[in-house]
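Peer 1: quick one: sequence and predicted model below, then my questions.
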Amino acid sequence: MSDATGWLVAAGVLVVLELFSGTFYLLMIAGGLCAGALAALAGFGGAVQLIVAAALGVVGTVVLHRSRFGHSRRGNTARDPNVNIDIGQRVEVDRWHEGHARVKYRGALWDVELGPGAHAQPGVFKIVEVQGSRLIVSAA
C-alpha cells in the first residue's frame, strides 16, 4: 500500500467516526490527512507528509474552533421558542392563589406560576418558560 493510500484510508476512517460524533473537528483532521496524501502523491518524504498533515489539521481545527460552528449553544431549552412552541403563547388566568394558578391550555390543565416581575391579578399572560407541566408566565 502506498503512502497516499494509507493517508486516504485514515482520512476515510475519521470521516466515518465523524458521522457518529456530530462535530466537525474530525473532518478538519481528515482534511489534514488528505493534505498528507497529496504531499505523498507529490513525492515528498514521510516527515514532510506528516508535517503537512499535522499543520493543516491543526489550522483547520483552530479555524473551526474560532468560527460560529465551533461552539455549541447550551442555552436554556425551557426558555427557547425554537425548542418549545409554547414559549411566547398567551394564556388567560382567571384567578391566582399565592402566585400559582391552574389554566386550560391546548386542551389540558396546566399549572401556572408567576415569573419575575409579574403580578398576581387576573388577565392575559405570556408564557416565558415551560418546566415540565408548569408554565412560567409574565405580564403580556
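Peer 2: Structure's in. What do you need?
Peer 1: contacts and neighbour counts: CA atoms only from here.
Peer 2: OK.
Peer 1: hmm, what's the outermost residue in this protein?
Peer 2: G43 (41.6 Å; CA atoms, centre = their mean).
Peer 1: wait, what's in contact with the residue lying closest to L41 once chain neighbours are set aside?
Peer 2: Ranked by CA to CA, 6 or more residues apart in numbering and with sequence neighbours excluded, the top spatial neighbour of L41 is A4, at 6.1 Å. Residues near A4 by CA atoms under 8 Å, 6 or more residues apart in numbering: 36-41.
Peer 1: so which bits of the lengthiest helix in the chain are buried?
Peer 2: Longest helix in the chain, counting residues (DSSP state H): helix 46-66. By neighbour count on 16 or more other CA atoms under 10 Å, the buried set for helix 46-66 is 49-50, 52-58, 60-61, 64.
Peer 1: tell me where this structure has strands.
Peer 2: Assigned by DSSP state E, the chain shows strands spanning 90-93, 100-105, 108-114, 123-131, 134-139.
Peer 1: hold the first one in mind and look at this next one:
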Amino acid sequence: MTPALTWALAGLLLITLELLSGTLYLLVFGVAALAGALAAYLGGDFWLQCLLSGVTALAGIYLMRWWRASHPREAAGSNDLDRGQIVQMDSWIDRPAGIARVKYRGATWDARVEGEYQDGDVLRIRGQENGVLNVGVNRPQ
C-alpha cells in the first residue's frame, strides 16, 4: 500500500468517525491527513508529509477555536418557546427573595419573580434556568 493511500484512508476514516461524534476535531484531523496524502501523492518525503499534516491540523484547530469564540452560543433557556407566555401566581415561597410558585400549563412551577408584584398583576415568562421560571410583572397600561 502506498503512503498516499495510507494517508487518504486514515483521513477518510477520521472524517467518517467525525460523522458519528459531532465534535469537529476529527474532521480537522481527517482533512490534515488528506493534506498528508496530497503531499505523498506529489512525491514529498515522509517528513514533509508529516509537516504538512501537522501544520494543517494546527491551522484547522486555530480556525475552529477562533470561529467558536466569535460566534458565542446563546445562553441556556434563551431559545425558550415558553417566553412571553402568561402564568398564574399560586403562592409565595419566599416573597423578599422573589421566589414563588406559579401555575403554567396545568403544572405548578417554582418561579423567580422580577419586579414588584401586586395582586392582579399579569406575570409573563422571561426565561428559564435549571427548571425555575424567570417571570416578570406585566402591568396593564
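Peer 2: Nice, I can see it. Worth saying up front: this structure is predicted, and the values here are computed from it rather than measured.
Peer 1: grab the nearest non-local neighbour of K104 of structure 1.
Peer 2: K104 of structure 1's closest residue in space is W110 (CA to CA, 6+ apart), at 6.2 Å.
Peer 1: just checking, the one you found touches E92?
Peer 2: No. Counting by CA atoms under 8 Å, W110 of structure 1 sits too far from E92 to count as a contact (11.6 Å).
Peer 1: which residues are in contact with the most centrally placed residue in structure 1?
Peer 2: Closest to where the C-alpha atoms of structure 1 average out (CA atoms, centre = their mean) is S72, at 4.3 Å. Counting by CA under 8 Å, 6+ apart, S72 of structure 1 makes contact with nothing.
Peer 1: same deal with V135 of structure 2?
Peer 2: Contacts of V135 of structure 2 (CA under 8 Å, 6+ apart): 111-114, 123-127.
Peer 1: over in structure 1, see which of the residues you listed survive.
Peer 2: Shared with structure 1 under both residues aligned by TM-score structural alignment, their matches' CA atoms under 8 Å, the contacts from the contacts of V135 of structure 2 are 111-113, 123-127.
Peer 1: dump the contacts of V135 of structure 2 into TSV; add neighbour count and distance to V31 of structure 2 as well.
Peer 2: Output for those, formatted as TSV (neighbours: other CA atoms under 10 Å; distance: CA to CA, whole Å):
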residue	neighbour count	distance to V31 of structure 2
A111	25	48
R112	25	48
V113	25	50
E114	15	50
L123	22	52
R124	20	49
I125	23	45
R126	21	43
G127	20	40
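Peer 1: need these in a markdown table with distance to K103 of structure 2, can you?
Peer 2: As requested, the contacts of V135 of structure 2 are arranged in a markdown table below (distance: CA to CA, whole Å):
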| residue | distance to K103 of structure 2 |
| --- | --- |
| A111 | 10 |
| R112 | 13 |
| V113 | 13 |
| E114 | 16 |
| L123 | 11 |
| R124 | 11 |
| I125 | 11 |
| R126 | 15 |
| G127 | 15 |
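Peer 1: re the thing from before, for R79 of structure 1, which of the strands of structure 1 is the nearest?
Peer 2: strand 123-131 (4.6 Å; CA to CA).
Peer 1: now do the residue nearest to L41 of structure 1 against V16 of structure 1, distance only.
Peer 2: Note on A4 of structure 1: its distance to V16 of structure 1, by CA to CA, to the nearest Å, is 19 Å.
Peer 1: please apply the same query to I29 of structure 1.
Peer 2: 12 Å.
Peer 1: next: V52 of structure 1.
Peer 2: 22 Å.
Peer 1: again, but for V112 of structure 1
Peer 2: Per CA to CA, V112 of structure 1 is found 47 Å from V16 of structure 1.
Peer 1: neighbour-wise, which of those two wins?
Peer 2: V112 (23 against 12; other CA atoms under 10 Å).
Peer 1: got a list of what that one touches?
Peer 2: 100-103, 134-137.
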